[in-house]
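> return a 3D structure for these sequence lines:
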Amino acid sequence: MLSPVTDADGAPFWEYAARGELRVQACADCAEPRFPPRPCCPHCQSFASEWLPVSGRGRVWSYVVPHPPLLPDYAARAPYNVVLVELADAPRIRLVGNVVSGPGAPLNSCDPGGIRIGAPVRVVFSGGLPQWVLA
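The predicted model follows:
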């Protein structure tokens, strides 16, 4: 399995995820949420930031089902999906992940034929990794 590569700006995202919390970085001055995390607000150029909890609800903005898998380590898991989820309470933020049948379920646990653009999803966590289930 791939592991997230953390940096100083993104490390809190993964720390919260390891606790089962979905949080996004936001500007502490103008309150604009942003992802990926970065040191400076792209809207007001402030360097002040905070991590705000979000509901974990969203919708599938886009998705793909790789055929064949692009990474050899994922061949046994095919077919699997990769989704881009637009967060309900921060619609300018879109997170990459997978739709699974439930927390801890394998990547190929959700029939790709059941995924549609606009489908409502909610976050679940497996080993500190945010994943999505159809809501």
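
> drop to CA atoms for contacts and neighbour counts, all remaining ones
Will do.

> identify the residues contacting the residue positioned nearest the centre of the chain.
In the chain, the C-alpha nearest the mean C-alpha coordinate belongs to L95, at 3.6 Å (CA atoms, centre = their mean). By CA atoms under 8 Å, 6 or more residues apart in numbering, L95 lies in contact with L84, V85, E86, L87.

> would CSV of the residues you listed with secondary structure, neighbour count and distance to D29 be doable?
Below are the contacts of L95 laid out as CSV (DSSP: H, G, I helix; E, B strand; the rest coil; neighbours: other CA atoms under 10 Å; distance: CA to CA, whole Å):
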residue, secondary structure, neighbour count, distance to D29
L84, strand, 20, 28
V85, strand, 30, 26
E86, strand, 22, 24
L87, strand, 23, 21
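
> run this one through as well so I can compare:
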Amino acid sequence: MTWEPRPVPDVTPETRRFWRAAAEGRLLLNDCPDCGLTYFHPRALCPDCFAEAEWIESDGTGEIYTYSVVHQISGWPEEHVPVIVAYVELDEGPRLLTNVVGAEPADVGIGDRVRVTFVETENPDVAVPVFEPVSSA
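Next up is the predicted model:
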């Protein structure tokens, strides 16, 4: 599976390390050494205290905080819908807006455990983190 027909994310100097790590199969978060906040979306300065942040690697596990199922997306091929759009709360605390893959919409629920996986794009330095259910067996 590839990310297309979705747009490939823009890479900026501030997010380059995040996207390269994703292309290597690693999910990075920012962590503030001053106030202790671990956060996502990648940015150099902590959104709470404006200290310079450090990069940490996430375990890539969490749970579905909330979700919605999109059945029609203008211009997208039918085989790419429905799309499960979700906020996933990582075990480290931050919430990411993402997609849940590898599950039927009827099989997804709030509180379900998920783990990160990555979808390649046409840019070899960019992969997109998405989440798949963790089997309870």
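
> any idea what the TM-score is?
Laid over one another, the chains give 0.81 as their TM-score (TM-score structural alignment, normalised by the length of structure 1), with 123 aligned residues with a CA RMSD of 1.6 Å.

> mind checking the longest strand of structure 2?
Using DSSP state E to define each element, structure 2 has its longest strand at strand 61-70.

> any buried residues in that one, and which?
T61, G62, E63, I64, Y65, Y67, V69 (16 or more other CA atoms under 10 Å).

> how far away is the second one from V88 of structure 2?
G62 of structure 2 sits 6 Å away from V88 of structure 2 when distances are taken as CA to CA, to the nearest Å.

> next: the fourth one.
Note on I64 of structure 2: its distance to V88 of structure 2, by CA to CA, is 5 Å.

> likewise for the fifth one?
For Y65 of structure 2, the distance to V88 of structure 2 under the criterion CA to CA works out to 5 Å.

> find the residues that touch each one of those two.
R95.

> which residue ranges of structure 2 form strands?
With DSSP E as the criterion, structure 2 has strands spanning 28-31, 38-39, 54-57, 61-70, 83-90, 95-100, 113-120, 127-133.

> adding distance to V8 of structure 2, write these out as TSV.
Shown next, in TSV, are these (distance: least, CA to CA, whole Å):
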stretch	distance to V8 of structure 2
strand 28-31	18
strand 38-39	22
strand 54-57	22
strand 61-70	19
strand 83-90	17
strand 95-100	14
strand 113-120	10
strand 127-133	8
